[in-house]
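**Q** following is a predicted model, sequence given first.
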Amino acid sequence: MKKNWKIITVIAVIVIAVLYSISTYNSLVSQDETVSTAWSNVENQYQRRADLIPNLVNTVKGYAAHEKETLDAVVSARAKATQNTVSIDDLTPEKLQAYQRAQGEIGAALGRLLAITENYPDLKANENFQALQAQLEGTENRISVERRKFNETAKAYNTTIRRFPKNIIAGLFGFEKRPYFEAAEGSEKAPEVKF
């Protein structure tokens, strides 16, 4: 009789361990998918911005044809950023930094583009330009929100796969830490405004 209880206890421990492993694995898969979804939302917003840029550039071209260098910089930055794609499955800190740099170049080029509009009062009053500028501002806000959400989901996922005992299951099934979006270089300094 005592031998039966030992066997039943061992079987119960094994069943509990297997059920815990299955539950943990499924939880990790769900969190991994949440991180992937958050990444897709970030990419979606960057794509939205890239899609708006040609319309903005063409609107500005009509008013500021001699600002060719700035317009070319925006078009070039957009082309570079849209060529630089990163799969969520291949998202390393280095690739994320390169992706951020390319997106940062678009932001800088757009900043220069919007700055030249100060010299063109007719352009600033143009309804198409105002609508595009408002859409770009909204898109920049959406990008910021989606990047924050990505970082939050990556943090939750990273925390889960590093905590004991889930780290054992994560290690067995190859769940790896996800990188975060970080502030762009030089963003710790306030921009200098000159009049």
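**A** Looks like it arrived, so ask away.

**Q** okay, CA-based contacts and neighbour counts for the rest of this
**A** Fine.

**Q** next structured bit after the helix or strand containing residue 7?
**A** Using DSSP states H and E, residue 7 maps to helix 2-63. Per DSSP H and E, the first helix or strand lying C-terminal to helix 2-63 is helix 68-83.

**Q** what sits up against that next one?
**A** Helix 68-83 has contacts (CA atoms under 8 Å, 6 or more residues apart in numbering) with 47, 50, 53-54, 57, 61, 99, 102-103, 105-106, 109-110, 112-113.

**Q** below is structure B, check it against A:
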Amino acid sequence: MNKSMKIILVIAGILIILAIPIGGYNSLVSLEQNVNSSSSNIDTQLQRRNDLIPNLVSTVKGYATQEKTIFTDIANARSKLAGATNVSDKANADTALSGSLSRLLAIVENYPDLKSNQNFRDLSIQLEGTENRIAVARQDYNTSVNNYNTKRRRFPSNIIASLFGFQEKALYKASEGAKDVPSVDFTK
């Protein structure tokens, strides 16, 4: 083998060795962007629900004026969600808001006129669709996080991840109270 052929083989070897980290880095960047996009989709759907809630609450208030605590709980939960800065805080605030909404919708059962109100029915349908979108967005986010975290832990990506500061991402988990059924007291 002549000298120029050896040089070409050495250069080709170096390029192949360099291609592995570059491909791993780019793959981690793409997966991290998927996580960020999925997180934004959750935020978008949570905001959609937050935008629907005042209209729903206003409609119910006209019929159920004595149910003031539920309206306060909803307002507080919406404030917590608006102030959430990380996935865990969002999940906890989301759980609180979902619980308050469940109690609100259970209260509606005591008001047949409200259930037949077209505005309330439209808002309920929109809210139900939004809840479904939120569930899908959460699943998509967790899938993105799982793909990203798996990639950053596998060899040789784990070396690249540590060199370039790719941090593990948190899954979207419901808070501890999410398993509890909301209590509704119709005696007040």
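**A** Structure's in. What do you need? Computed from a predicted structure; not experimentally measured.

**Q** which among the contacts of helix 68-83 of the first structure end up buried?
**A** In terms of neighbour count (16 or more other CA atoms under 10 Å), the buried residues within these are 47, 50, 53, 57, 99, 102, 103, 105, 106, 109, 110, 113.

**Q** who's in contact with the residue nearest the centre of the second structure?
**A** Residue closest to the average C-alpha location in the second structure (CA atoms, centre = their mean): residue 42, at 3.7 Å. Residues in contact with residue 42 of the second structure (CA under 8 Å, 6+ apart) are 134, 137, 138, 141.

**Q** and the gap between the counterpart of it in the first structure and residue 142 of the first structure?
**A** In the first structure, the residue matched to residue 42 of the second structure (TM-score structural alignment) is residue 42. Residue 42 of the first structure sits 9 Å away from residue 142 of the first structure, going by CA to CA, to the nearest Å.

**Q** where does residue 181 of the second structure land in three-state SS?
**A** coil (DSSP: H, G, I helix; E, B strand; the rest coil).

**Q** excluding residues flanking it in the chain, which one is nearest it?
**A** Nearest residue to residue 181 of the second structure, sequence neighbours excluded (CA to CA, 6 or more residues apart in numbering): residue 99, at 7.8 Å.

**Q** what about the corresponding residue of the first structure for residue 154 of the second structure, distance to residue 151 of the first structure?
**A** The equivalent of residue 154 of the second structure in the first structure is residue 163 (alignment by TM-score structural alignment). From residue 163 of the first structure across to residue 151 of the first structure, the span is 18 Å (CA to CA).

**Q** quick one: which of those two has more around it?
**A** residue 151 (20 against 11; other CA atoms under 10 Å).

**Q** got the contact list for the more buried one?
**A** 180, 181.

**Q** how about it, what's its partner in the second structure?
**A** Aligned partner of residue 151 of the first structure by TM-score structural alignment: residue 142.
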